[in-house]
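please find the sequence and the predicted model below.
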Amino acid sequence: MRALIQRVSEASVTVDGNVIGEIGEGLLILVCAMQGDTEANADTLATKTSKLRIFKDDDGKMNTSLLDAGGSALVVSQFTLAADTSRGNRPGFSTAARPDVGEPLYEYFSDKMRALGITVAQGQFGADMKVALVNDGPVTISMEF
């Protein structure tokens, strides 16, 4: 699975003019299931994300995890993370998992984050979403497992 993780002071996702998920301090996690991904990939990504030390400690250094900071996560499905831009000017997305595989893995990832003790808000898989965020730092990290 691929993820683009952004440390935020706030973030929200809107579908059809309605806010369906929002958080204060925490992580906006754009996530994409790739062909061949399994629940094991989602487990690894969730565990690593929850323990990633990218929040400031009392000395102002990035030394605190989402779990330690008590922050929340806004998890948004983002199949365009699978973009292949190696040929031409139009990205290809053939390496993304099909929706019938991607959606359950997206839900599984979100549930795994909750099981780790993180408050999770979500986007809507496959919807046309508007994502708003205030990137804190900015801190943006990509990961793949």
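It's in. Numbers count the residues shown, from 1 in each chain.

every contact and neighbour count from this point should use C-alpha atoms.
OK.

list the buried ones in stretch 8-18?
For stretch 8-18, a neighbour-count test (16 or more other CA atoms under 10 Å) marks 8-14 as buried.

now do that stretch: everything it contacts.
19-28, 74, 122-124, 127-136 (CA atoms under 8 Å, 6 or more residues apart in numbering).

next, the one to line up against it:
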Amino acid sequence: MKAVIQRVSEASVTIEGRKVADIRKGLLVLIGIEDASTTEDIQWLTSKIANLRIFGDENGVMNLSVKDIDGEIIVVSQFTLHASTKKGNRPSYIKASKPDIAIPLYESFVKQMEADLGKKVQTGEFGADMKVALINDGPVTIIIDTKNKE
């Protein structure tokens, strides 16, 4: 499981002209699921994201988490995070899970993220053609792969 976490001053997701998610200060989390992803990966990753200290404290030092600042989160499924570009110029997505595996894991990820954050998490729509808008604050972008958790 891979996540791209972006600290944002605002972010939104629009599908077919309809805004489905809209936050102010917080995190935009792009999540890529592969067949090897587990419930343990979900629990580890959501806890890591909720407690990641990437917001400035009173001294401007990145010392606060999204929970500490009462920030918001949007989670967007993005299978392209598992793109392989080793051969040629057309990426292969063979490592990304098919919907029958990915959807339940994505839904579990969102529920666990809400439990770790202690409030509702906004989302995109799995498999939809989404327009994601954000103002990356910093910019701060962190990439986490659960294969590298040890």
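Nice, thanks for sending it over. Treat the numbers as computed from the prediction; the structure is a model and nothing was measured.

just to revisit the earlier point, just the ones of the buried residues of stretch 8-18 of the first structure in strands?
8-14 (DSSP state E).

quick one: which of the residues you listed is nearest residue 91 of the first structure?
The nearest member of these to residue 91 of the first structure, counting by CA to CA, is residue 13 at 24.2 Å.

leaving out chain neighbours, which residue sits closest to that closest one?
Excluding its sequence neighbours, the residue lying closest to residue 13 of the first structure (CA to CA, 6 or more residues apart in numbering) is residue 131, at 4.5 Å.

and the aligned residue in the first structure for residue 133 of the second structure, how many neighbours does it have?
Using TM-score structural alignment, the partner of residue 133 of the second structure in the first structure is residue 132. For residue 132 of the first structure, the count of nearby residues is 13 (other CA atoms under 10 Å).

residue 132 of the first structure: what's it in contact with?
Here residue 132 of the first structure is in contact with 11-13 (criterion: CA under 8 Å, 6+ apart).

do the same with residue 64 of the first structure
Applying CA under 8 Å, 6+ apart, the residues contacting residue 64 of the first structure are 52-57.

tabulate these (CSV), appending distance to residue 110 of the first structure and secondary structure.
Shown next, in CSV, are the contacts of residue 64 of the first structure (distance: CA to CA, whole Å; DSSP: H, G, I helix; E, B strand; the rest coil):
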residue, distance to residue 110 of the first structure, secondary structure
52, 16, coil
53, 19, coil
54, 20, coil
55, 20, strand
56, 24, strand
57, 26, coil
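
look up how far residue 137 of the first structure lies from residue 23 of the first structure.
17 Å (CA to CA, to the nearest Å).

make TSV out of the buried residues of stretch 8-18 of the first structure and add distance to residue 41 of the first structure.
TSV is the format used below for the buried residues of stretch 8-18 of the first structure (distance: CA to CA, whole Å):
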residue	distance to residue 41 of the first structure
8	24
9	27
10	27
11	25
12	26
13	25
14	28
